[in-house]
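# The following comprises the amino acid sequence and a computationally predicted model.
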Amino acid sequence: LVERKADANVVRAVEEIRTVLAELEEEQERITLDVVVDESTFIKAAIGGVTQAVMLGGILAIVVLLVFLKRVRVLMAAAIAVPLSVAVTLVLFEPLDVTFNLISLSGLALGAGMLVDNAIVVIENISRLREQGQGPLEAARNGVSEVAGAITASTLTTIAVFLPITLVEGLAGRLFRDQSLAVVCSLLASLLVALTVVPLIVSREKKSAVRGERESRFGARLLAGYERALSWSLDHRWTVVMFCTLVLMGAGMLITNLPREVIPKTEQGRIDVRITLPTDADLTMVAARASDIESKAKSRGWAERVLADLGERDQARLDLDPRPPYEGDVTLLLPPGQRADKILSDVQSLDLPDDVSIKVQRVETQLEQLLTTSDADILIDLVSEERRDAENVVARVQQLLEVRPELANVRRTDAASVPTYQLGFKRDVMNRFGVTASALTAYLEAGARGSEATTLKTVNEEVPIVIRSRHIDSIERLLAEQIRTRDGLMPIGEFVTATSLPLPAALIRVEQASVIRLTADVAQGYDLGRAISAVNEVTRSVLPMTVRSRVGGAAEVFQQSLFGVGLSLALSLLLVYLILAAQFENLIQPLIILVSVPLAAAGVSFVLGLTGQSINLMSLMGAVVLVGIVVNDAIIKTDFINQRRAAGMPIREAILAAGRDRVRPILMTTITTVLGLLPLALGFGQGAELRAPLAIAIVGGLTSATILTLFIVPVLYSIVARMKTRTDTI
C-alpha cells in the first residue's frame, strides 16, 4: 500500500511509483509487480471528460454563431474570443495558485458557453448599426459604447456570485474555490476581449449586410411571433403575472418532493465489505471468513481481484484509522462494465456463517470521503444522562430500523461489550516468594502490550521500537509466563487472580452526555430525506423521556451545506442588487431584473424532476451560479428600454423596440451557454455523476428564465412605469 503525501499530486506520484516498480522488475527478474488499484486512472479519465466537454461546448457555441450570424469575419471575431479568453484565463491561474483539476476544469467548461456572450452582444449591436447605414469604424465605436455599461454590469453580477464562494470557509469554500476562480478569470478575460479585440476585428469588415441578408425565413417568423406575443403580454399584464405566479407555486410544490443527498454517488468499480466477528475472535478466524467471501464473490463473477486488510492495524495506521482485531475489510475489484449498485444487495445477502456480519458499500471517491464525516450515511445518537437508559432501548431501536426499507446496514458502531479481565494480586503469596507489585506489573504489561526497548529518531518524529512476544494471545498463556522469585522461576498465575469482566467496547460522550451510536446507510432506490424521516419516525415512537435522539453524518453535512449555499445565495443577491442599483441609478429597476432569479429556480426544480436528479451540493451550487447568469439578459433589455425612453419614445413603444432589437442576441447568448454546458449535462465519462447536476441545474434554470423573462420583465417594467409616471422614478 503506497500513499502520497498530503501536498503531492496524485497523477505525478503514481507516474513516479510506476517508474520505480519498472526498475525493480528489471533488477528482480523472477518477481512480477502488479498494480491492483490506481487512483490516478479515475482522475485522468475524469479530467479527460471535462476537457472534451470544454472543447465540444466551444464547438457547439461556434456552430450557433454560424447559424445566426452567417458572416465569416463576424464569426471569426466570436471564434477568436473563446480561445483568447481561455488563454488569458490560464495566465491568471498561476498567480492565483489554481491547478488543473476536476473542479477548475469544470469551471472552464461552465464558462465555455458564457465566454462568447459579451462578444455576441457587441457583435450584434455593431451589425445593427451597420444596417442603419453607419460606417465600420463609427458602428464599432458607437456599438461598443452603447452596450459597454450593460455587459460590464452583467459580467460583474456574475462575478459577484462567484467571488463570495472563494471567500467562504468550510465545505463549500474548499470544494468550489478553484471552480469559482476559473469562472471569474474567464469572464473578466471575455469582457476585456469583447470591449477591445472583437470591435477591432468586426470594424475591418467593409461590406455592410442588410437585415434581410442576415435573417432566415425562420428567424423572421420567430421575431414576428415574439413581437405579437410581447404586444399581447403588454395588453394582458396581470394574466402574465398570474401565470408566472402559478409556475412558481408548482415549482415550490415539486422541489419539496425531490430526493436529497450530499453529493451524487460516483462509480469507482470497487466494493468494500467490512466483516465483523465476535469480540473474542482471533485473526485466523477473521482470515477464514474473508477467504469464504472471496471464493463466493469470484465464483459468481462479481470480482476480478480481491484485496483483504484484516485484523488490528499497525500502530502507525491505528492512530489515523483505528480498527479492532475482530474486524477486517475485503475489497472486491469489479470486472469491466460491472456497476457496484447492481450487486450491492446480492453481496449483502451472501450465505455466511452466523458468527460473521458484513457491511457492504461501494468504495467512495476522495471527494465523497472529504464531504462525509464517517463511513456511514447516517449517524443516530441515543443521548441520555444515564447510559443504562439508552442501553435499555438501543436493541429495540436497532430492530425497528433494520426492518425499514429506506435503511440498510443498520448496526451499532461498537460491540456491546468486549472480554476484559480484572487482575488481583495475591499479596500473601507475593510476600512469601519475594515478588514485588512493581515487578509483577512490569511482567504483565510487557506480556500484554510489549516493552518499549528504544526509539528510532528521524528528522521530525520518534518511532518507538517495541519488543512483543508473539505466542501470548490469551489470558491463559499470559498467566502461564514465568517470573523470577526467590525460589526460581514460577508462573505469573501463582500470584494473580483473573476475573472475567465484560465492559463496553467504547464510551462516547457528546457535550458531557452519554451516547450510544447506531449507523445506517440509505437503501438503494431511496434518498437521504426519506431515510432521515424513517429514522425520526422510529425514534419518536420508541424512545422514553430520558433518552433523546440526534441524527448526524451525511444528514448533518447536508444541513451545513444547505446553510452555506443559502448564505452564499443571500450575499450574491445583495451584491447583484447593489451593482444593478449603481448601474441604473435606481432602486426599483434592479428588483424587476431580479425577478428572473425565482423564475430560474422554477426551471431548476422542473428539470431536476424530469431528469431524476436530486437536490445535492452540486445542483444547489448550480442554482447559486444562476443568480449571476439569468439577470444578464434582463439587464441588457432594461438598459435598452431606458435608452429608448431617454430618446423620447413612449413606454410601450420603447419596450417593443427594445424587445425587437434585443431578442436575437438574448437567444444567441442563451443558446450558446446551454449548448456549451450540454456535454457536461449529458454526463459522459468518469466523474460525470458529479458534473452533471450542476450543468443540468444551470441549463434548466437558464432556459426557463430566458423564456419567461422575455415577457415578465417588460410587463413588470410597464406596470411599475405606469405607477411611477408622475414621480419620474423609472
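Noted; the coordinates are in hand. Numbers count the residues shown, from 1 in each chain.
# only C-alpha atoms for contact and neighbour calcs from this point on.
OK.
# who's in contact with stretch 39-49?
Surrounding stretch 39-49, the residues in contact under the criterion C-alpha atoms under 8 Å, 6 or more residues apart in numbering are 10-11, 14, 101-102, 105, 268, 684-688.
# from the middle of its chain, how far away would that stretch be?
Per C-alpha atoms, centre = their mean, to the nearest Å, the displacement of stretch 39-49 from the mean C-alpha position of its chain is 16 Å.
# Would you tell me which strand is longest in the chain?
Among the segments of the chain that qualify as a strand by DSSP state E, the longest is strand 513-522.
# which of the residues in that one are buried?
Using 16 or more other C-alpha atoms under 10 Å as the burial criterion, the residues of strand 513-522 that qualify are 514-522.
# And that strand, what does it pack against?
Counting by 3 or more C-alpha pairs under 8 Å, 6 or more residues apart in numbering; DSSP states H and E, the packing neighbours recorded for strand 513-522 are strand 378-384, helix 387-402, strand 407-412, strand 508-510.
# Taking strand 513-522 as reference, get the angle to the helix or strand where residue 556 lies.
With secondary structure defined by DSSP states H and E, residue 556 is part of helix 554-584. Between the axis of helix 554-584 and that of strand 513-522 there is an angle of 80 degrees, by axes from the mean of the first three to the mean of the last three C-alpha atoms, to 10 degrees.
# structure B:
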Amino acid sequence: NNSILVIENIIRYKEMGYHPIEAAERGTKEIAIAVLSTTATNLGVFIPVALSGGRMGQMFNPFAMTVVFSTLFSLWVALTFTPMLAARIGSSSGPSKLSRFLTGWWQWLYNGFDDLHHVLVKGTVGHPFLAILIFTGLTAGSVAIMDRIGFQFFPSSDEGQVSISMETSASASLAMTDRLVRQIEEHVMEQKYVKGVDVVIGGSGSQSGLNRATVRVYLEDTPERPSSFQFAAPLRPLLAALPDMKSSVTAGGGRGGVRGKAVQIVIRGDEVDVLNDTAMKVMAMLREVEGVVDVDLDWRTGRPEIRMIPDRLRMGRLNFSSENLSDLLRGYVTGLKAGVFREGGKEYDILVKLSAEEVSSPFQLPDLPFPTSAGFVSLQDLAELKDTMGPTQILRKDRQRSITVDANVYGTTVGEVYQVIDRKLKEIPLPPGYRFSYSGEIQSIQDNFGTLGFSLGLAVLLTFLLIAAILESFVFAFVIMLTVPLSIIGVVPALILTNTPMSIYGLMGVIMLVGLVVNNAIVIIDYAEIARREGMDPDEAIIEACKVRLRPILMADATSVIAMVPLAMGVGAGGSYRSPMAIVSIGGLIAGGVLALLAIPPVYKLVWRLKKRFGYQVREQSIVG
C-alpha cells in the first residue's frame, strides 16, 4: 500500500506534465509524511501484539513480527526503489493505446464513482451536522445489533471427526462395556459417509476405568457429506436412549488448546455432599438452557466399599493401635512376609495371605482375627463396618474439594449461552465457604479476550500519539481516529451475513483495523493541509483532497480486500480458524475506507470553523506578518 500511494502520486504529477524525474521527486516528497504516518500506525498496532506473552503471544507473535518487518521493508522500498523505477519506467506522455483499451472499463467505472463521490462530499461539507448525525446513527445502530453476533474463544472447525465418550455403571465389567460399544459401533458404521471407527475401552488418566470408552468416528473427505456437527446431532438422542449409560458427543477440531467440554462450571467447598447437591442444581439449570447438550459432572459415586471406623476406646484397652489394624488388614489382602525362599542364588519373599474367595467375600471380613494383648479379637469387635459407595477420585482446586459440571454447546456459541448461564448461576444459593468459577472455553474467553482488549486499547492510544507526533496536531489526530468506530459499520454486518461468531481471531482483525482504517484519513487530511497552506479555503481544500486521494485510497483498499478474500473463504489447512480475522478486516476496510471519504470532510470543516472562532487565523496572520 505504501508503494501504491507513492507511485499514484508520481503518476498524477506526470499527468500534470512534469518530467518523470521531477514528478518522482515532487510526488514522493508530497506523500512522504502520509506514508510515514500510515507505516507508523501499523507498527503501533502490531508491536504490542508481537511483544505480548502468554497464549496470545504464542498464537500471534509470528504473525505480528512478520507484519512489523514487512511493513518496515515496504516503507524503505516505497521511498527508494519505487520513485527510482517510476522515474525511469513508463512514458511521460500517458498510457499507451493498449493500456487504455485494457483498462477502459475500469476508468469508466472510476469516473462514474468519482463524480458521485464528489457530489456526496460537497453535500457532507455543505451540511456537516446532518452528515455527522447520520454517521453517528449508523455506528450506534451497528453497536446495537452486536448482540446478534455470537462469541467463542476459537472458531469452529470441521475436521471430519466425531468423538463419542461413554460411561456405564461403576460396577460394569469389561465384557459389558465392550458389548455396548459394539452396539454403538455397528450403528455408526451403518451411516453414510463414515470412513472408519476407532474404539478405546478403559480411558486414560483420571478418566480411566473398565466402564469408560471412547469411539472416534472418521468421516469421508467428500463435499457431499454433512459437517461433523450435523452428523453428531442425531447421535445424541440415540445414545441417550441406551439404558445404564452416559454419553457425550463432540464434533469438530480443537479450540485453541482448551481441553474438555465447552462449558465447565467448577464448584468448590469442603463437604462432598454439599458439593454434589449444588452440582445437581447446576446440572438441572444447564439442561434448561437452549443450545446446551451433554450435561454431566466429573464426580462419581464409585464402586461399593466397606468403611471401617475404629473403636479407639476398646483398641486402647487392648493396647492395639489403628496402625496395627491397617497393617494387618493390608497383610490379609496383599500378604504378610513370613520368610524368604532361596533357590539358584536368588531370594523370593514368602507371603501369607487369605485366599481369593475369602478376600472377595465381604461376609467373612467381620470375623477376621487380629492378635491383641487379650488374645485374638475379631475385626467387628475392633471397628464399626459400614457398606458405602466411595468416590473413584477426589478432585481439588486451590486446595479445596471441587466438582466440575460440564456440557457441550450445539446450534449456538459459547458466548451466547454464557450470558444466560451466568445470570441463572447467580440465582443458585451457595452456603458460606462455597463458590462457583468457570473453566474451559469460558475461562479462556474471560482471560484472553481481556488481554486482546487491552492490546486493542493500547493500539488505539499508540496510533493516536504517533499520528499526533507526526502531524504535530492533537486535533487532527483525533479527527483521524474517528474512522476507527466507523469500521464497526462494516464489521458487524460482515459477521452477521457470513454467520461468523466473534472469536479470538476476529478480535485480532479488529486490532488490525485500527492501523488500517486510519490510513485513508491520514492521506486525505495530509493533502488538505498542504492545499490549505498554499492558500486554499479549508472547505475547498478538503473537497479537493478527497478528489485527489480517491484513486490511491480505492487502489490500496481494493488490494487489501482482494488479498484477504481467500483467507475469508477458509481455503487451505487451518483456513477456517483464520477466516474470522479476514471477514472482520474486509468488512471494516470497506466501511471504514468508503465512509472515511464522506465522514472526514464535515468534521474537518467544523474543526477549522472552531479554530477560526477562537482566533487561530489572526495568530497565523500575525506570525506571517
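The structure has been received and is ready for your questions. Everything numeric here is computed off the predicted structure, so don't read it as measured data.
# Structural similarity score between the chains, please.
Counting by TM-score structural alignment, normalised by the length of the second structure, the TM-score of this superposition works out to 0.83. Behind it: 574 aligned residues with a C-alpha RMSD of 3.6 Å.
# coming back round to it: what distance separates the helix holding residue 556 of the first structure from the centre of its chain?
Here the centre of mass of C-alpha atoms in helix 554-584 of the first structure, compared against the chain's by C-alpha atoms, centre = their mean, lies 17 Å away.
# and if you look at stretch 463-478 of the first structure?
Here stretch 463-478 of the first structure shows a centroid-to-chain-centroid distance of 46 Å under the convention C-alpha atoms, centre = their mean.
# How about it, which residues are buried there?
When burial is assessed from 16+ other C-alpha under 10 Å, stretch 463-478 of the first structure yields the following buried residues: 472, 478.
# thinking again about what came up before, select, out of the helices and strands packed on strand 513-522 of the first structure, the one closest to residue 479 of the first structure.
Residue 479 of the first structure lies closest to strand 508-510 among those, at 31.8 Å (C-alpha to C-alpha).
# contacting residues around the closest one?
Outside strand 508-510 of the first structure, the residues that reach it (C-alpha under 8 Å, 6+ apart) are 514-516.
# Give me the mean distance between that strand and the second structure.
After superposition onto the second structure, strand 508-510 of the first structure lies on average 4.2 Å away from the residues it aligns with, using mean C-alpha distance after the TM-score superposition for the first structure.
# okay, the helices and strands packed on strand 513-522 of the first structure in a markdown table with mean neighbour count and distance to residue 479 of the first structure next?
Supplementary listing: those in a markdown table, determined by neighbours: other C-alpha atoms under 10 Å; distance: least, C-alpha to C-alpha, whole Å:
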| stretch | mean neighbour count | distance to residue 479 of the first structure |
| --- | --- | --- |
| strand 378-384 | 24 | 39 |
| helix 387-402 | 17 | 33 |
| strand 407-412 | 22 | 33 |
| strand 508-510 | 13 | 32 |
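# In CSV, list the ones you listed along with distance to residue 300 of the first structure.
Listed next are those as CSV, based on distance: least, C-alpha to C-alpha, whole Å:
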stretch, distance to residue 300 of the first structure
strand 378-384, 31
helix 387-402, 27
strand 407-412, 22
strand 508-510, 40
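# Would you check the span in the second structure matched by stretch 248-257 of the first structure?
Under TM-score structural alignment, stretch 248-257 of the first structure corresponds to residues 139-148 of the second structure.
# I'd like to know which elements the helix holding residue 556 of the first structure is packed against.
With contacts taken as 3+ C-alpha pairs under 8 Å, 6+ apart, helix 554-584 of the first structure sits against helix 136-167, helix 171-202, strand 378-384, helix 589-594, helix 617-646.
# Those: which one's closest to residue 354 of the first structure?
Closest approach to residue 354 of the first structure among these is made by strand 378-384 (25.5 Å; C-alpha to C-alpha).
# angle of the closest one against helix 554-584?
For strand 378-384 of the first structure and helix 554-584, the angle between their directions (the same axes, to 10 degrees) works out to 110 degrees.
# tell me which strands and helices strand 378-384 of the first structure is in contact with?
helix 387-402, strand 513-522, strand 547-553, helix 554-584.
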